[in-house]
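# I need the structure of the sequence given here:
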Amino acid sequence: MNIDSPRPLRLLVVDGNTREQRENHRAGFGTTPSEAYAEELRAIIPGMVTDICLPADEGANLPDGAGLSSYDGIFLTGSALHIYKGEPAVTRQIELMRAIYASGTPAFGSCWGIQIGAVAAGGTVAANPKGREIGFARRITPSEAGRRHPLLAGRPLSFDAPAIHLDSIIAPPADATILASNAMSPVQAAEFRQDGGSFWGVQYHPEFPLRQIVAILAQRTAILVDEDFRRDEAAAKAWLAEIAALDADPARRDLAWAHGLDEEVLDPVRRVTELRNFLEARVKPFASARSRA
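Got it, this is the predicted structure:
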């Protein structure tokens, strides 16, 4: 693992979904969002220990500050919840994120995860007035700060990534560095700082292989039709079938060209660039420093 400590890295994956939402995901994809996320992380660094936390559930056993500090890094998944509805399944997660900041443990979030990171630090999230970003976030462009930031190291000046979200950060926290944006969302990647802790996050889903996008959207074909992404259900299913075929064979140049996708999405190593960069730049040094102490 190229760190000073002989012990394996220990990570916490925080699942932002309710029990019903997790089981719906399992029915379509075979695993819950947090299980799938943990699998992607273990593929980057085999042998790491990944625990799962379920703060959306009433009565969930959530780690306190000392428990959070025992982890080398914390990852927050996406969620089908809406942060501005203020229900207990949401407020528990905001409070947990505040405790994560206070613990000083390196934290990273995708989609819902960056929204939780923003709100816990004083930012605002709302339904995107430009509508839903679905399937892929197109032409994500790093800011000047983003081009220098280790989170986006290795990404080109413009790239696409898997994405499914309606809500977006409309007012970042006071102590924020915006690292990337696109035409749909002014905050596609950012770093937030609060209570001595820092958070790196992205609005898109580097952890999603194409087959996971297909599994999620196969349960939402009505949205694809109702919001004019596809003309009818048959067209929606045909589109998803082509994405599934491209997942099965990323070398299908005809499908890659037809859907405007390149190695930033199709290469399983390049797709997870942000996860790998966070592990290398934040988690490993944090674990090494703690082992020396």
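# C-alpha from now on. contacts and neighbour counts both.
Fine.
# quick one: I52 and S34 touch, right?
Yes. Assessed by CA atoms under 8 Å, I52 is found in contact with S34 at 6.7 Å.
# tell me, what's touching these two both at once?
Common contact partners of I52 and S34 (CA atoms under 8 Å, 6 or more residues apart in numbering): V13, V14, D15.
# so where do the strands sit in the stretch 151-293 of the chain?
Ranges of strands in the stretch 151-293 of the chain, per DSSP state E, counting those that start in this stretch, are 159-165, 167-171, 176-181, 189-194, 197-202.
# sorry, back to before: possible to save the shared contacts of I52 and S34 as CSV with secondary structure, distance to T105 and neighbour count?
Formatted as CSV, these follow (DSSP: H, G, I helix; E, B strand; the rest coil; distance: CA to CA, whole Å; neighbours: other CA atoms under 10 Å):
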residue, secondary structure, distance to T105, neighbour count
V13, strand, 13, 24
V14, strand, 13, 27
D15, coil, 17, 27
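# include mean neighbour count when you put the strands of the stretch 151-293 of the chain into TSV, please.
Converted to TSV, the strands of the stretch 151-293 of the chain look like this (neighbours: other CA atoms under 10 Å):
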stretch	mean neighbour count
strand 159-165	22
strand 167-171	21
strand 176-181	21
strand 189-194	24
strand 197-202	25
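# nearest to F136 among those would be which one?
strand 159-165 (4.4 Å; CA to CA).
# quick one: the strands in the stretch 1-150 of the chain, in order.
Under DSSP E, counting those that start in this stretch, the stretch 1-150 of the chain gives strands at 10-14, 49-53, 73-76, 107-110, 124-127, 133-142.
# could you also give me the structure for this second sequence? I'd like to compare it with the first:
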Amino acid sequence: MACVLIVKTGDAFPEVIDQHGDFETLFEKQLSTALPEHLTLRVWDARANTPAPSVGTLAAIVITGSHSMVSDAEPWSEALKPWLEEALANDTPMLGVCYGHQLMAAAFGGVSDYHPAGRESGTRTVRLTQAGQIDPLFRQLPERFAAHLTHAQSVIQAPPGSTVLAHNHHDAHQALRYGPRQWSVQFHPEFTAPVMRAYLERQREALRDQGEEPEVLLANVVDCQASSSLLQRFLTFV
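Sure thing, here's the model as predicted:
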């Protein structure tokens, strides 16, 4: 049976894991609601000392977020770059999220690093570009939609040949396309509102330090059904 591989690149905060599940579980919950019968979900922890699955055996690849930083160039993370290049050349459907977004961009010739304006956290408005409005994955979304975000690093420079599909006031590269069936997003379509609130609670002090108001951010958290729908729709390209 064909396999959709969830590439685990990190762990959520312990309280998030206890209450809602780890990153891979959040993806499994969302993807399983629309998983065709001919597909199965499999998790591979990229940080473990195990070989990467052969690209040719995979129906699709989904890359999770992480508390690691792409610019730290950890060996396990750097080892993923040629594997992702192979998957792109093979036209394997891919969707990278947060760390996965930044890692894909870096693997394909872009630059990911700390954002000069600091951390972006909370439920924020994201806007489609003209390219995003006609993109086969994104065109189902309204031009402006709410999305859950928590990141200190961003794609600072998009790879040559990539297409910017979404942006907002903080980040010029909220979503990118690299090939016919290869996308990545800075926001978290797998997050629910309770998960987003848990992240904001953990980040209160850091957010205050950069001039944010945690209580306002918490009050503004809403369900993000439009952005979450990307995960289910992605499966239609597998």
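# so which of the strands of the stretch 1-150 of structure 1 is the most packed in?
Comparing those by mean neighbour count (mean count of other CA atoms under 10 Å), strand 107-110 comes out on top with a mean of 27.
# stretch 84-94 of structure 1 corresponds to what range in structure 2?
Aligned using TM-score structural alignment, stretch 84-94 of structure 1 spans residues 71-81 in structure 2.
# list the buried ones in the matching stretch?
S71, S77, E78, L80, K81 (16 or more other CA atoms under 10 Å).
# what does stretch 238-258 of structure 1 give?
L240, E242, I243, A244, L246, D247, P250, L255, A256.
# check the gap between the counterpart of P160 of structure 2 in structure 1 and T124 of structure 1 for me.
Applying TM-score structural alignment, one finds that P160 of structure 2 aligns to A174 in structure 1. Separation of A174 of structure 1 from T124 of structure 1 (CA to CA, to the nearest Å) stands at 11 Å.
# same check, this time on S103 of structure 1
23 Å.
# now A171 of structure 1
Taking CA to CA, one finds A171 of structure 1 at 5 Å from T124 of structure 1.
# could I get the strands of the stretch 1-150 of structure 1 as CSV with distance to P209 of structure 1?
What follows is the strands of the stretch 1-150 of structure 1, written out as CSV (distance: least, CA to CA, whole Å):
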stretch, distance to P209 of structure 1
strand 10-14, 18
strand 49-53, 19
strand 73-76, 17
strand 107-110, 14
strand 124-127, 25
strand 133-142, 11
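# closest one to G30 of structure 1 among those strands?
strand 49-53 (16.6 Å).
# distance from the closest one to structure 2 after superposition?
For strand 49-53 of structure 1, the mean deviation from structure 2 after alignment is 0.8 Å (mean CA distance after the TM-score superposition for structure 1).
# residues in structure 2 matched by that strand, start to end?
With TM-score structural alignment as the criterion, strand 49-53 of structure 1 aligns to 40-44.
# ok, now stretch 206-220 of structure 1?
Stretch 206-220 of structure 1 corresponds to residues 189-203 in structure 2, going by TM-score structural alignment.
# residues of the matching stretch that come out buried?
Buried residues in stretch 189-203 of structure 2 (16+ other CA under 10 Å): P189, E190, F191, T192, A193, V195, M196, R197, A198, Y199, L200, Q203.
# okay, and which of those map to helices?
Mapping the buried residues of stretch 189-203 of structure 2 onto helices (DSSP state H) picks out A193, V195, M196, R197, A198, Y199, L200.
# dump the residues you listed to CSV, plus distance to G65 of structure 2.
Putting those into CSV (distance: CA to CA, whole Å) gives the following:
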residue, distance to G65 of structure 2
A193, 17
V195, 13
M196, 13
R197, 17
A198, 16
Y199, 13
L200, 16
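# out of those residues, which one sits closest to N168 of structure 2?
M196 (18.4 Å).
# quick one, what contacts that closest one?
G122, T123, H148, L149, V221.
# who's in contact with the residue sitting nearest the centre point of structure 2?
Nearest to the geometric centre of structure 2 sits V97, at 0.9 Å (CA atoms, centre = their mean). Contact partners of V97 of structure 2, counting by CA under 8 Å, 6+ apart, are V62, I63, T64, G65, S184, V185, Q186, F187, H188, P189.
# could you find the closest non-adjacent residue to the last one?
Which is P189 of structure 2. Spatial nearest neighbour of P189 of structure 2, excluding adjacent residues (CA to CA, 6 or more residues apart in numbering): S228 at 4.1 Å.
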